[in-house]
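Novice: sequence unknown, structure follows:
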């Protein structure tokens, strides 16, 4: 009798953890899978905007399938929208905090944006989760070694040359 509450709590906890683990390893809805394949084909063809459209449609069909956020982030990065990509990577991490690809991708997008210190924090997090030999850790470390892709301009660099002439 006195073990009933403890066993009830343990069985509920086991059921919840089992259902969460199963939910992450599922296949997407077949309609979403077709749209994901279209998006990946568009990315391979160098058409990131078309890929974003396909991935967003797939997300509308199957909003519970987390890898779509990673695909959306990759397409946004290729389209030069690192801020949007970071948002998608963070949504993937909200659903799966130990998603190494999302942590690494966010770090790479941060490097591309010029936020080196924040990217280093992601590298530290990856090193603590999966180690230095993890492929995601190595990808982020090499992105940090390359540095930002776009140069950061000072205000003086974009000022027009002004010539004052008298009439």
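Specialist: Structure's in. What do you need? Since we're looking at a predicted model, the values are computed, not measured.
Novice: all contacts plus neighbour counts: C-alpha atoms, from now on.
Specialist: Fine.
Novice: so the residue nearest in space to the middle of the chain, which of the three states?
Specialist: By Cα atoms, centre = their mean, the chain has its centre lying nearest to residue 89, at 2.3 Å. Put simply, residue 89 is helix when judged by DSSP: H, G, I helix; E, B strand; the rest coil.
Novice: surely it meets residue 109?
Specialist: No: using Cα atoms under 8 Å, residue 89 makes no contact with residue 109, being 9.3 Å away.
Novice: correct me, but residue 137 touches residue 123?
Specialist: Yes: using Cα under 8 Å, residue 137 makes contact with residue 123 at a distance of 6.4 Å.
Novice: overlap of the contact sets of the two?
Specialist: Residues touching both residue 137 and residue 123 (Cα atoms under 8 Å, 6 or more residues apart in numbering) are residue 104.
Novice: distance of the residue nearest to the residue nearest to the centre of the chain when sequence neighbours are not counted relative to residue 48?
Specialist: Closest residue to residue 89 apart from its sequence neighbours, by Cα to Cα, 6 or more residues apart in numbering: residue 102 at 5.0 Å. To residue 48, residue 102 is 19 Å away according to Cα to Cα, to the nearest Å.
Novice: got it, and residue 11?
Specialist: 46 Å.
Novice: neighbour count: those two, which is higher?
Specialist: Relative neighbour count places residue 48 above the other of residue 11 and residue 48, with 23 against 11, counting by other Cα atoms under 10 Å.
Novice: pretty sure that one contacts residue 40?
Specialist: No: using Cα under 8 Å as the test, residue 48 is too far from residue 40 to be in contact (9.2 Å).
Novice: list the first helix or strand encountered after the lengthiest helix in the chain toward the C-terminus.
Specialist: For the chain, the helix that runs over the most residues, judged by DSSP state H, is helix 4-24. The helix or strand immediately downstream of helix 4-24 is helix 30-44, counting by DSSP states H and E.
Novice: A further structure is provided below for comparison with the first:
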């Protein structure tokens, strides 16, 4: 606050005090704003482009692929999840992890993982086809047809995988097999009176 005016005060005498007060009022806010702008601008400089995936993530992805091909799904899952922890932009690791989930019969998880890959690149034909095949295995034929249409519109060369999805849709979902745990309900006989 400005001090009250006294008889001998003039504008020239009180103005340095006013400017000093003014600077002191806005200094903390200007320092905070400068720190914020410095932080925001430096964060943009440290980010890598999307096409540049961490080499360590790619190594873990290759280890996961090898484990999946060997049939060791737990080791494959662990390696691929590590690859994604190192670099969450590794779209190929999402696709590989989805293939592991499909091999284990976890089509819902596979569909979600393919969706993560498609969020990174909506034009990935392999992810579209894989997700469509998982949808067919789950019984969601209408959704699989949407994926087929999208894959056909995106695919420009070597579209054999799109034909594979079309064949899977034509064939339909696999027949459901009952296990011993499922049990079959046996109808109870109605008791009748004997004459």
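Specialist: Looks like it arrived, so ask away. None of these values were measured; they are calculated from a predicted model.
Novice: quick one, strands of the second structure?
Specialist: Counting by DSSP state E, one finds no strands in the second structure.
Novice: what range does stretch 30-44 of the first structure cover in the second structure?
Specialist: Alignment of stretch 30-44 of the first structure against the second structure: residues 55-69, by TM-score structural alignment.
Novice: and that stretch, which residues are buried?
Specialist: 57-58, 60-65, 67-68 (16 or more other Cα atoms under 10 Å).
Novice: stretch 45-65 of the first structure too?
Specialist: Burial within stretch 45-65 of the first structure, assessed by neighbour count using 16+ other Cα under 10 Å, is assigned to 47-59, 61-62, 65.
Novice: stretch 162-173 of the second structure too?
Specialist: For stretch 162-173 of the second structure, a neighbour-count test (16+ other Cα under 10 Å) marks 162, 165-166, 168-169, 172-173 as buried.
Novice: reformat these as JSON lines; add distance to residue 35 of the second structure.
Specialist: Shown next, in JSON lines, are these (distance: Cα to Cα, whole Å):
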{"residue": "162", "distance to residue 35 of the second structure": "52"}
{"residue": "165", "distance to residue 35 of the second structure": "53"}
{"residue": "166", "distance to residue 35 of the second structure": "56"}
{"residue": "168", "distance to residue 35 of the second structure": "57"}
{"residue": "169", "distance to residue 35 of the second structure": "57"}
{"residue": "172", "distance to residue 35 of the second structure": "59"}
{"residue": "173", "distance to residue 35 of the second structure": "58"}
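Novice: looking at these, which is nearest residue 40 of the second structure?
Specialist: If you rank these by distance to residue 40 of the second structure using Cα to Cα, residue 162 comes first, at 43.4 Å.
Novice: for the closest one, list the residues it contacts.
Specialist: Residue 162 of the second structure sits in contact with 125, 129, 148, 151-152, 155, where contact means Cα under 8 Å, 6+ apart.
Novice: alignment lookup: it to the first structure.
Specialist: By TM-score structural alignment, residue 162 of the second structure lines up with residue 137 in the first structure.
Novice: quickly note the distance from that match to residue 66 of the first structure.
Specialist: 21 Å.
Novice: same deal with residue 128 of the first structure?
Specialist: Applying Cα to Cα, the value for residue 128 of the first structure to residue 66 of the first structure is 23 Å.
Novice: where do the helices sit along the second structure?
Specialist: Taking DSSP H as the criterion, the second structure carries its helices at 11-46, 55-69, 73-86, 91-103, 107-120, 125-138, 141-154, 160-171.
Novice: looking at these, which is closest to residue 187 of the second structure?
Specialist: With Cα to Cα as the yardstick, what comes closest out of those is helix 125-138 (29.2 Å).
Novice: count of neighbours near residue 150 of the first structure?
Specialist: 10.
Novice: contacting residues for it?
Specialist: Residues near residue 150 of the first structure by Cα under 8 Å, 6+ apart: 112-114.
Novice: highest neighbour count among these?
Specialist: That'd be residue 112 among these, by other Cα under 10 Å, with 24 neighbours.
Novice: distance check, residue 145 of the first structure against residue 108 of the first structure.
Specialist: If you measure residue 145 of the first structure against residue 108 of the first structure using Cα to Cα, the figure is 11 Å.
Novice: actually, residue 66 of the first structure.
Specialist: 19 Å.
Novice: more neighbours, the two?
Specialist: When residue 66 of the first structure is set against residue 108 and neighbours are counted by other Cα under 10 Å, the residue ahead is residue 108, at 29 against 23.
Novice: aligned partner of the more buried one in the second structure?
Specialist: In the second structure, residue 108 of the first structure lines up with residue 133, judged by TM-score structural alignment.
Novice: what's the neighbour count on the residue nearest to residue 89 of the first structure?
Specialist: Close neighbours of residue 102 of the first structure, defined as other Cα under 10 Å, add up to 26.
Novice: quick one: contacts for it?
Specialist: For residue 102 of the first structure, the contact set (Cα under 8 Å, 6+ apart) comprises 70, 89-90, 92-93.
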